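[1] show me how the following folds:
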Amino acid sequence: SYDQNGKEVLTHKTWDGNGRDRTAHFNTVIPLPANAKNVKVMAKECTGLAWEWWRTIINEQNVPLTNEMKVSIGGTTLYPNANISH
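    All right, here's what the predicted structure looks like:
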């Protein structure tokens, strides 16, 4: 949106499910406004490994906004994989 002087007003938003535990076969729909910018997709897994307790599976910034974006995470604890499809 824009203020009365024509300057863009940016509002930082995060998903309300951030930081909550999720298990396999979890899915959700996260609605984004049509003018969303700087979309970041990040997911971590708890490996259970003493030397690497948390591992980042995906960390993509400035993901282009489309009508429908699907983020898929799979694999195993030691060999995770992730992709974004539009």
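
[2] every contact and neighbour count from this point should use C-alpha atoms.
    OK.

[3] quick one: contacts for N83?
    I58, V71, S72, I73 (Cα atoms under 8 Å, 6 or more residues apart in numbering).

[4] N59 too?
    N59 makes contacts with K40, V41, M42, A43, as judged by Cα under 8 Å, 6+ apart.

[5] for comparison, sequence B:
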Amino acid sequence: MNGLLLIAGSSGTIGRHLATDLAARGIQMSLLGEGPLASLPPTGAEFIRADLSDASAVGRVVAGAGAVIHLAAIGPPPVQPATPRPGR
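    Coordinates of the predicted model:
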């Protein structure tokens, strides 16, 4: 495989566990995510923070990858507290 493995969605639960497992097997990779990682990236991994809806940013990262594992998702908007109705 030419280029590094890229895991998109590495700051999520599945991506974080996959990266840890692959690093334990000696696989070097780049980790792509929007949010901060819950812990330091595994040894041999580089974390790249990028907005996945920014096509040019993602394109630059993907261009250097030999393979991509796409685990990223767009989550639901934050839940807003209910507004009390008058008379209740």
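
[6] what's the TM-score here?
    The TM-score (TM-score structural alignment, normalised by the length of structure 1) is 0.27; 41 aligned residues with a Cα RMSD of 4.1 Å.

[7] looking at the contacts of N59 of structure 1, which has the most residues close by?
    The residue in these with the most neighbours, by other Cα atoms under 10 Å, is A43 (15 neighbours).

[8] tell me what the helix or strand harbouring that one is packed against?
    A43 of structure 1 belongs to strand 39-49 when assigned by DSSP states H and E. In terms of contacts (3 or more Cα pairs under 8 Å, 6 or more residues apart in numbering; DSSP states H and E), strand 39-49 of structure 1 is packed against strand 52-63.

[9] and after the strand it packs on, which helix or strand comes next?
    Taking DSSP H and E, what comes next after strand 52-63 of structure 1 is strand 70-75.

[10] could you point out which element follows that following strand?
    strand 80-85.

[11] that next one vs strand 52-63, what angle?
    Strand 80-85 of structure 1 and strand 52-63 are oriented at 10 degrees to each other (axes from the mean of the first three to the mean of the last three Cα atoms, to 10 degrees).

[12] now A45 of structure 2: closest residue in space that isn't a chain neighbour?
    Take A45 of structure 2 and drop its neighbours on the chain: the residue closest to it by Cα to Cα, 6 or more residues apart in numbering is M29, 4.9 Å away.

[13] quick check: the one you found touching L4?
    Yes - under the criterion of Cα atoms under 8 Å, M29 of structure 2 makes contact with L4 at 5.3 Å.

[14] which one's more surrounded, the two?
    Comparing M29 of structure 2 with L4 by other Cα under 10 Å, the one with more neighbours is M29, at 24 against 17.
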